[in-house]
Every structure is written in structure tokens, then in C-alpha cells.
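> Predicted coordinates and the sequence they were generated for:
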Amino acid sequence: MTELTLKDVAEILVAVRMKLIKVIGIIAVVWALSYVFVADHVIEKVENDLLPEGAKLITQAPLELLMLKIKISLIFGFLAALPYIVYLSYKTLKERTELLKNVEISKSKAVLYAIIAMLLFFMGVAYGYIVMLPLFLKFLYSIAQSQGVLALYSIAEFINFVVLMLAVFGVTFEMPLIMHFLVKNGIVDLSTFKYYRRHFYVVFFVIGAVITPPDVFTQLMVALPMILFFEISLAVVSVTT
């Protein structure tokens, strides 16, 4: 595999410096619109859907809610700019380095990849929002309740936890597409994924242990979908490549 040298990095930065303005512009516009029209509704929606009955949200600092709204808006801005960022990254790597010399993506195929990526990501977010997070949060609340502790959650930490979990599941559901792309274009061999299968399993369980409560059931609810999608990805790649 061709390595990315410092010279390549310098050429990449020169090539994209003018286009960074467009990226920043997209992020800034969507950020402003999201801050005004979306952020409050997101916070309210998450509170109504996921906050366990009996728990309360509080602010621990005067600027906490303001900073939370800014963060939420920036996430929407970044997501809006992400397709363009991916396009610029692919184009620059293709033209300035040999890393993607064997990768050829037509416009129709790029659109197909984008559609599939969005569908998989939203499926992951839906799984996390509808299935996983209610279980996680009720479990955490039950621990506090069993100890006779009043559950007062910082609104920023609560929303940040929700966003982190949704991001993890969204990316997990992208695994079949990512592995297909890597193997199909000769960037990574299928045998490499198979050889390191058990290593991936360990990583998945570590992720589950880090981002969930110290409970085997909830850790499995995170790790098992990752393992399942890894195996599905192997099967899909074996058939399609």
C-alpha cells in the first residue's frame, strides 16, 4: 500500500485551501439556521422521548444551555457539509496521491453510495433512538432510584450522551458499505478482515463497555449489533467482490 508522505499532505493542503471557504460557508449557514429553528426542538424532542419518568433535567452553569444549542447546531452544520467534504477528500487524494489510483467512482455510483450511506446511518440512529437509548436511560434511572437518589441530570451531559450513542450506532450501520468499498477497490483485502475477525470482536466489546453502564445486558446490546453487521459485511463483500 502506498504511504502518504509529508509532500503529499502539503500538496493536499494547497489544493483544498480555497475550497475550505465553501465548507466553512455551508457549516456557518446551516449552523445559524439550526440554532434559530432546530436546536430548541431537538432538545425538547429528546427530553420528551428519552428522559425517564421521574428524572429531571437541570443546568449547572449559566451558559450551559446556550453552549448546548451551539453544539447541536454545529453538528447539523457539519452533517450538511459532510458530503462535500468527502467529495473534496476523494478528489484530492485521487489527483494528488496514489492511494486511490485504482479507485474509479462514476457520478451514478457516487450518488448510489451516498443514498445507501444515508439510509444505513439513519437506520442506525433509529435503532439507537427507539430501541437502545430507552433501555440505557431507564437502567441508569433505576440504579439511582434503587439507591434513593434523586435523578437530576445535567442537560448538556444528557444530550451529549444521547448524541454519542446515536453517532456510534449510525457509524456501526455503515460498516457493510465501508467494508464493501475498501475490498471492492483493493484498498484492503477481504482476507485481512477475516484474519482479524476476533480482534474486531474485542474492539466492539470494549466500545460497548466504555459507552454503556456497567451492565452485561446493555453492553451486549451495543456489541452484538456491531458483530452482526461485521459478519453481514463479510458475507456481502464475499458475494459482491
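Done, it's in. Residues are numbered from 1 along each chain as shown.
> from here on, contacts and neighbour counts on C-alpha atoms
OK.
> What is the helix of greatest length in the chain packed up against?
In the chain, with assignment by DSSP state H, the single longest helix is helix 64-96. Helix 64-96 makes packing contacts with helix 6-16, helix 20-37, helix 39-50, helix 155-172 when contacts are defined by 3 or more Cα pairs under 8 Å, 6 or more residues apart in numbering; DSSP states H and E.
> most centrally placed residue in the chain?
By Cα atoms, centre = their mean, the mean C-alpha position of the chain lies nearest to A167, the distance being 3.4 Å.
> need the contact list for that one.
A167 sits next to V125 when contact means Cα atoms under 8 Å, 6 or more residues apart in numbering.
> tell me the residue furthest from the middle of this protein?
For the chain, the residue at maximal distance from the C-alpha centroid (Cα atoms, centre = their mean) is G148, at 35.2 Å.
> That one: what secondary structure?
When classified by DSSP: H, G, I helix; E, B strand; the rest coil, G148 comes out as coil.
> how far is stretch 123-133 from where the chain is centred?
The chain centroid and the centroid of stretch 123-133 are separated by 12 Å under Cα atoms, centre = their mean, to the nearest Å.
> Show residues contacting it.
Outside stretch 123-133, the residues within contact range by Cα under 8 Å, 6+ apart are L50, V162, M165, L166, A167, F169, G170, V171, T172, F173, M221.
> Tabulate those (a markdown table), appending distance to K194.
Output for the contacts of stretch 123-133, formatted as a markdown table (distance: Cα to Cα, whole Å):
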| residue | distance to K194 |
| --- | --- |
| L50 | 38 |
| V162 | 32 |
| M165 | 27 |
| L166 | 27 |
| A167 | 25 |
| F169 | 22 |
| G170 | 23 |
| V171 | 20 |
| T172 | 18 |
| F173 | 19 |
| M221 | 23 |
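> distance between the ends of stretch 93-104?
One end of stretch 93-104 to the other measures 12 Å (Cα to Cα, to the nearest Å).
> I211 versus the residue nearest to the centre of the chain, what's the distance?
Separation of A167 from I211 (Cα to Cα): 11 Å.
> adding another structure so you can compare the two:
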Amino acid sequence: MSNLPLDQQTEVKYDEPVDQTEMSFLDHLEELRWHIIRAFVAIGICTIAAFLSSSIVFGEVILGPSRTDFWTYQMLCKLSDLLDTAALCIDKLPFILQSRQMTGQFTMHITSSFAVGIVVAFPYAFWEVWRFISPGLYVNEKKVASGAVFYVSLLFAIGVLFGYFILTPLSVNFLANYQIDPSILNEFDIVSYVSTVTTLVLACGLLFQLPMVVLFLTKSGLLTPEIMKQYRKHGIVVIFFLGAMLTPPDPFSQVLIAIPLIGLYQFSIMVSKRAFKKREHQLKNA
């Protein structure tokens, strides 16, 4: 039994790592290697499953936004009927897909399957990474990051859904109908199409992690809601820059992805404000 006062005993435990098992540097590398291997195995299994389900994954999921019967287009047409206007209804996509390379279809089959594998296996892959990181955290750091796997996976899923059902079909419709001269036909290569779809979807999944990043930085004492408010304009510029870096080089897609990110920035300010108040309360009662 320790002779320290109870409050000091609690403070010591609060600052101790969760897992006090001593490991050498090589042991840590070996453990990290196995976590990474298991994560890639999960992605590989999901990729193979997606590759074998080409009629669904490629025929319905990847090529879905290229057809007018896609869910988003159908909902826009229904909304047009309710508003008694045809402006929102997308009933024609004036472009065709071609494969101009001998390995084009096979390469895009693998690429699309791998993208689907990443999306499906992301929660498990992140959990494996978290299993490696969490034992080395202190108790207070563990509390800061509690629920990280769930919320990161949730935000990733929301971002993927936004990218697939909102950003991708609207971008495809814009690019398909954009013509500088009626004599120029839009005949897109399958490589370009699949790359655009997968880039938009995965970029949204990653960029939607902004609230979690803000939450962690605030609880760690590195960020405050006042700083976020003070540098709001700078943050918006950074958001547009990230949108330009992670999306295809057309202004329509960049603006579309920037709009929800600006909303996420505003939401992140509220998240930071709540986390900051909670942290201040804990420090006062410590």
C-alpha cells in the first residue's frame, strides 16, 4: 500500500501509461508490422470479394453515377416534380465511356475493387492501428481519445456517402454537360472516370475527419475555439486548398466539396467549444 495521499496516488496513476509492459524498439516494430499486416489482409480480402463481385461493384456501384437511373438523379427528378419545375431533373447524361487501352478495363477493375476494399475494411484497419497506439497512451490521453474508432469510422462513412451520392453524381453531370463547342463530343476514358469517382469518394471520407482532429487538438490543449474563430478566414482558404488538392482539377467539384467542409468547420468550432469547456472544468476540479 502506498504512503502517498489519495489525491497524489490518483495523479500518479492518471499520468502513467495504460500498458506499462516494457518493450524494445525492435519489439515495437515487430508488433507494428503485424498490425499493419492484419490491416492489409482485411483490405485484401475485401478487395478480392469486390473483384469477384464485378457485376455489383463495378456494374452497379462504380458505374451507377454514369446512368440516369442512379438514386441521386431519381431523387432530383422527384424534387423537380414537387416544385413543378424541370430545372433539377437530370434525365440525360450526354457522354459515353470508352476503354482506349488494352489493359484499361482490367486495370480499372482492380482499381475500383481496391477502392471498395479500402472503404469496407477501413473501420477494422483503423482499429488495428488504434490497437498499436492505445497501449502507449497515458490515462488522460486515453480519455481524450475515447471512442476514436467509432467516431472516425462514422465520419469516414458519412464522408464516403456524401462523396458517392452527392458530390460524384453532380460532378459527373456537370462535366458531362460541359461543352465549349457542340461539335466536340464527350467520350470519357474508363480510366479517367473511375479515377474521378474513387478520388472524390475517398477524399470526402478523409476530409470529413476534421471534427475528430479538432476534438483531439482541443482536448490536448493545442487548440481553442477562440483560435478557430480568429483564423476562420484562413481556415476557409486552407479548406479550398485541400479541396483543390484532393479532387479532380475542375472548379465545380472543388466548390462542391468546399461547401460541406465549411459547414464542418463551423461544426468543429462548436465541438471545440464544448471540449474546451469540459477540459477547463476538469482542470479546475483536479
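The structure has been received and is ready for your questions. Given the structure is predicted, the values throughout are model-derived calculations rather than measurements.
> What is the nearest of the contacts of stretch 123-133 of structure 1 to F193 of structure 1?
Distance ranking of these against F193 of structure 1, using Cα to Cα, places T172 first at 15.6 Å.
> What does that closest one correspond to in structure 2?
Under the alignment (TM-score structural alignment), T172 of structure 1 maps onto L207 of structure 2.
> do the same with F78 of structure 1
Per TM-score structural alignment, the equivalent position to F78 of structure 1 in structure 2 is I118.
> got a list of what the closest residue to that match other than its chain neighbours touches?
Using Cα to Cα, 6 or more residues apart in numbering and skipping the chain neighbours, the partner closest in space to I118 of structure 2 is I43 (5.6 Å). The contact partners of I43 of structure 2, by Cα under 8 Å, 6+ apart, come to F114, G117, I118, V120, A121, F122, A125.
> conserved subset of these in structure 1?
Mapping the contacts of I43 of structure 2 onto structure 1 (both residues aligned by TM-score structural alignment, their matches' Cα atoms under 8 Å) leaves F114, G117, I118, V120, A121 still in contact.
> Kindly reformat those as JSON lines and extend each row with neighbour count and distance to R33 of structure 2.
Compiled in JSON lines, the kept ones among the contacts of I43 of structure 2 are given as follows (neighbours: other Cα atoms under 10 Å; distance: Cα to Cα, whole Å):
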{"residue": "F114", "neighbour count": "22", "distance to R33 of structure 2": "21"}
{"residue": "G117", "neighbour count": "22", "distance to R33 of structure 2": "20"}
{"residue": "I118", "neighbour count": "21", "distance to R33 of structure 2": "19"}
{"residue": "V120", "neighbour count": "17", "distance to R33 of structure 2": "21"}
{"residue": "A121", "neighbour count": "21", "distance to R33 of structure 2": "18"}
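> Output the residues you listed as JSON lines; include the columns distance to I158 of structure 2.
Shown next, in JSON lines, are the kept ones among the contacts of I43 of structure 2 (distance: Cα to Cα, whole Å):
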{"residue": "F114", "distance to I158 of structure 2": "19"}
{"residue": "G117", "distance to I158 of structure 2": "17"}
{"residue": "I118", "distance to I158 of structure 2": "15"}
{"residue": "V120", "distance to I158 of structure 2": "13"}
{"residue": "A121", "distance to I158 of structure 2": "15"}
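> What is the neighbour count of the counterpart of T240 of structure 1 in structure 2?
Structural alignment (TM-score structural alignment) places T240 of structure 1 against A275 in structure 2. A275 of structure 2 has 23 neighbours, counted by other Cα atoms under 10 Å.
> Same check on S106 of structure 1?
Quick note: S106 of structure 1 (other Cα under 10 Å) scores 8 neighbours.
> Tell me, how many residues neighbour the alignment partner in structure 1 of I56 of structure 2?
By TM-score structural alignment, I56 of structure 2 lines up with H41 in structure 1. Neighbours of H41 of structure 1 under the rule other Cα under 10 Å: 13.
> related to what we said a few turns ago, now do the match of F78 of structure 1 against S153 of structure 2, distance only.
For I118 of structure 2 relative to S153 of structure 2 (Cα to Cα), the value is 12 Å.
> What helix or strand is L97 of structure 2 located in?
Taking DSSP states H and E as the definition, L97 of structure 2 sits inside strand 96-98.
> Mean per-residue distance, that strand versus structure 1.
On superposition with structure 1, the mean distance recorded for strand 96-98 of structure 2 (mean Cα distance after the TM-score superposition for structure 1) is 0.6 Å.
> can you check stretch 32-47 of structure 2 too?
Using mean Cα distance after the TM-score superposition for structure 1, the mean distance for stretch 32-47 of structure 2 is 2.7 Å.
> Buried residues of that stretch, list them for me.
L32, H35, I36, R38, A39, F40, A42, I43, G44, C46, T47 (16 or more other Cα atoms under 10 Å).
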